[in-house]
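# missing the sequence, but the structure's below:
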């Protein structure tokens, strides 16, 4: 019983911050979760932790992870008003067909840039990973997105998807790391020939 009081207090403080400062709170939450997910992916892979990559994911979460989803969900709520038939379905479709492709592109490009890669390398990584990751996103994240749109209050949607995105970021970080290792291995083979 004594442990639950501090937890309720922290949740209350968090919800108060979320209500009073939604973008800042969502951005900080997204930053912490994205950096933690990247760290987790590296640890699962048994690698030495690449701090630059953890910082890149945290920076992306801070700059884009709270703001872009916040304004997207807000806009979708306004566009599809309460009187509209199949409102949640249209919100879901807009998330899957507009937001997910845009956000996937944004994340792949800027994560590469934040890891100090050149524009050319970022675009090359984007070309290799965009479609496979987007298809996987549609395949595995559509049900959580639908449940989020249907049952979670608008104020909590970004935070809820940030928590779901923790798993997605672990997957995406591992996939990006494999691509980088493969391209490094391929360039080493060409250099040795």
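Perfect, thanks for sending it. What you see is a predicted model, and the numbers here were worked out from it, not measured in a lab.
# use CA for all of it now, contacts and neighbours both
OK.
# which other helices and strands contact the longest helix belonging to the chain?
Using DSSP state H to assign secondary structure, the helix with the most residues in the chain is helix 154-192. Applying 3 or more C-alpha pairs under 8 Å, 6 or more residues apart in numbering; DSSP states H and E, one finds that helix 154-192 contacts helix 22-44, helix 67-79, helix 119-151.
# With adjacent residues omitted, what lies nearest to residue 142?
Of all residues not flanking residue 142 in the chain, residue 96 sits nearest, at 7.2 Å (C-alpha to C-alpha, 6 or more residues apart in numbering).
# Got another one to weigh against that:
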């Protein structure tokens, strides 16, 4: 799931919020930095939530210590935060700024539809490939061929989910929301999508590991 990026201008907000106003002001004056920080925080929080949701089924039997499990959890949270700050946030900023410039001053339903199609066929695959590659590395896969196989295995399922969730979210934003709050809205959508996709992937991996243990 990708996060829509759109610069904002100082406007009168439909609902007063000092926190949202501060965020929008930072987004307007320092877009790249603000998006990188936002992505870093949400990526770390996403990993934390996923770890909590899959914690019970991820406990190893017998000799595993609670401190070891917490150390792994914390390590992955930090790595996800770094991924969000240095990779996901800046990448989303560059890709969507390019898309926005391409469709600048182009209005009408046909142009909006074309923008959605371009986003889904170009930006979404790039984001998902980078995301899956990072997840493979964070999860300890080092061999390039194994990383490639992991990405190839997971890419189509996550693309199908993205092609359902992302266009619906974009249509909703285009028709209902003022452009000034598109960025926080898509951040929340991306966070929810990421939690769902990561939880599903981790549970599948845990099931595979349990089946392997039974065979041994």
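Now that the structure is in, tell me what you want to look at. Just so you know, these numbers come straight off a predicted model, no measurement behind them.
# Quick check: TM-score for this pair?
The TM-score (TM-score structural alignment, normalised by the length of structure 1) is 0.81; 184 aligned residues with a C-alpha RMSD of 2.4 Å.
# Burial-wise, tell me which of the helices and strands packed on helix 154-192 of structure 1 comes out on top.
Between these, the one whose residues have the most neighbours on average, counting mean count of other C-alpha atoms under 10 Å, is helix 22-44 (a mean of 22).
# Find me the equivalent region of it in structure 2.
Counting by TM-score structural alignment, helix 22-44 of structure 1 falls onto residues 31-53 of structure 2.
# same check, this time on stretch 89-106 of structure 1
Per TM-score structural alignment, the counterpart of stretch 89-106 of structure 1 in structure 2 is residues 113-130.
# ok, now stretch 137-144 of structure 1?
Alignment of stretch 137-144 of structure 1 against structure 2: residues 162-169, by TM-score structural alignment.
# residues near the residue mapped onto residue 209 of structure 2 from structure 1, how many?
Taking TM-score structural alignment as the criterion, the aligned counterpart of residue 209 of structure 2 in structure 1 is residue 184. A count of neighbours around residue 184 of structure 1, defined by other C-alpha atoms under 10 Å, yields 12.
# ok, now how distant is residue 184 of structure 1 from residue 122 of structure 1?
When distance is defined by C-alpha to C-alpha, to the nearest Å, residue 184 of structure 1 is 15 Å away from residue 122 of structure 1.
# does residue 103 of structure 2 really touch residue 115, like I thought?
Yes - in this structure, residue 103 of structure 2 is within contact of residue 115 by C-alpha atoms under 8 Å, at 7.1 Å.
# out of those two, which sits in the busier spot?
In this comparison of residue 103 of structure 2 against residue 115, neighbours counted by other C-alpha under 10 Å, the higher total goes to residue 115 at 17 against 14.
# Which residues are in contact with residue 48 of structure 2?
73, 77 (C-alpha atoms under 8 Å, 6 or more residues apart in numbering).
# again, 10 Å this time
Residues touching residue 48 of structure 2, when contacts are defined by C-alpha atoms under 10 Å, 6 or more residues apart in numbering, comprise 42, 73, 74, 76, 77, 78, 80, 195.
# Next: residue 193 of structure 2.
Taking C-alpha under 10 Å, 6+ apart as the contact definition, residue 193 of structure 2 lies against 1, 2, 46, 158, 161, 162, 165, 166, 187, 199.
# And it? What does it align with in structure 1?
Alignment note: residue 193 of structure 2 maps to residue 168 in structure 1; criterion TM-score structural alignment.
# quick one: that match from residue 119 of structure 1, how far?
Counting by C-alpha to C-alpha, the gap from residue 168 of structure 1 to residue 119 of structure 1 is 24 Å.
# Next: residue 10 of structure 1.
For residue 10 of structure 1, the distance to residue 119 of structure 1 under the criterion C-alpha to C-alpha works out to 41 Å.
# Likewise for residue 142 of structure 1?
Relative to residue 119 of structure 1, residue 142 of structure 1 is positioned 31 Å away (criterion: C-alpha to C-alpha).
# Check the offset of the one helix or strand residue 106 of structure 1 maps to from the chain's centre.
In this structure, residue 106 of structure 1 is located in helix 100-114 according to DSSP states H and E. Shown here is helix 100-114 of structure 1, whose average C-alpha point lies 9 Å from the average C-alpha point of the whole chain (C-alpha atoms, centre = their mean, to the nearest Å).
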